[in-house]
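Trainee: heads up, no residue letters with this:
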């Protein structure tokens, strides 16, 4: 069983900059079969946008997605984790803060992303969450 975040994290998370239009973000999520993108300037984390953010902060507020940028809807008060942190620390942070995703940052630079799906696959590959995380997307 993996002991450190580096062993289970996604090593090439999808990133966008703050000026990216939301339709482009949604297309990336669809193409990559992901539910979030990290907002980054070069390799410095600036925020996170989830599929839920698109629904709650844009569609539900009747904002025009084509005229709305990532900067306007991204969560910016993020909790991150170091790649050498133990898996138990990641689980603790996610539980205490009700997080589904953690950007992985080393010396201020984005190096990966960790999701509850990654943890489920690592911790209990036979769990329902692991099955869902590993399944092909239903299109």
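Mentor: Great, that's in hand. Quantities reported herein were computed from a predicted structural model and do not represent experimental measurements.
Trainee: contacts, neighbours, all on C-alpha from now
Mentor: Will do.
Trainee: Please tell me how far the closest residue to residue 4 other than its chain neighbours sits from residue 42.
Mentor: Distances taken as C-alpha to C-alpha, 6 or more residues apart in numbering put residue 86 closest to residue 4, at 4.3 Å, once the chain neighbours are dropped. With the distance defined as C-alpha to C-alpha, to the nearest Å, residue 86 ends up 26 Å from residue 42.
Trainee: for comparison:
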């Protein structure tokens, strides 16, 4: 099967989100139970951030903060880059998935419906995209 859109990658997986006031311990428990590395942070139905394992480690634990007293809002990445559910997989990679960050919230009609991870992208897509970037760079260097 050829995967064409972000929605096809998400498939029927359940969507789990957090409220900004929840603790990092609660967030970590949700991540562990769902076997995911990041969760969307939603307030009043609106995406306000994304919280990744890396955020928890770097912004809280490594700073000596206790996971039971730090809120998601204190450690999350606010206003993350997003992608639409109907966008092609190449758009996620072009949005720096894998380079600048490892997770992208996915929107449908402005509402968050999931989070796509770099590890969700099939290896053959990653290889093709990298080859395209290499070739595009080579052609850009050839112009006078």
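Mentor: Structure's in. What do you need? The model shown is predicted, which means the values in this text are computed figures rather than measured ones.
Trainee: Drop the TM-score for these two in here.
Mentor: Here the TM-score for the pair of chains, by TM-score structural alignment, normalised by the length of structure 1, is 0.79; 124 aligned residues with a C-alpha RMSD of 2.0 Å.
Trainee: picking that back up, so residue 86 and residue 42 of structure 1 - more neighbours on which side?
Mentor: residue 86 (16 against 12; other C-alpha atoms under 10 Å).
Trainee: Contacts only, for that one.
Mentor: 3-5 (C-alpha atoms under 8 Å, 6 or more residues apart in numbering).
Trainee: Over to residue 21 of structure 1?
Mentor: Counting by C-alpha under 8 Å, 6+ apart, residue 21 of structure 1 has contacts 65-70.
Trainee: Let me know the closest of the contacts of residue 86 of structure 1 to residue 11 of structure 1.
Mentor: residue 5 (10.5 Å; C-alpha to C-alpha).
Trainee: Wait, the closest one touches residue 90, no?
Mentor: Yes - using C-alpha atoms under 8 Å, residue 5 of structure 1 is in contact with residue 90, at 7.3 Å.
Trainee: Show me where structure 1 has its helices.
Mentor: 22-32, 51-53, 70-73, 87-97, 116-123, 128-134 (DSSP state H).
Trainee: Need the outlier residue of structure 1, farthest from its centre.
Mentor: residue 62 (24.2 Å; C-alpha atoms, centre = their mean).
Trainee: From residue 142 of structure 2, how far off is the residue most central in space within structure 2?
Mentor: For structure 2, the residue sitting closest to the mean C-alpha position, by C-alpha atoms, centre = their mean, is residue 103 at 1.8 Å. Here residue 103 of structure 2 is placed at a distance of 34 Å from residue 142 of structure 2 (C-alpha to C-alpha).
Trainee: just to revisit the earlier point, highest neighbour count among the contacts of residue 86 of structure 1?
Mentor: Among the contacts of residue 86 of structure 1, residue 5 has the most neighbours (other C-alpha under 10 Å), with 24 neighbours.
Trainee: Identify the residues contacting that residue.
Mentor: Residue 5 of structure 1 neighbours (C-alpha under 8 Å, 6+ apart): 82-87, 90, 114.
Trainee: try it again with 10 Å
Mentor: 81-90, 104, 112-114, 118-119 (C-alpha atoms under 10 Å, 6 or more residues apart in numbering).
Trainee: What's the match for it in structure 2?
Mentor: Using TM-score structural alignment as the criterion, the counterpart of residue 5 of structure 1 in structure 2 is residue 6.
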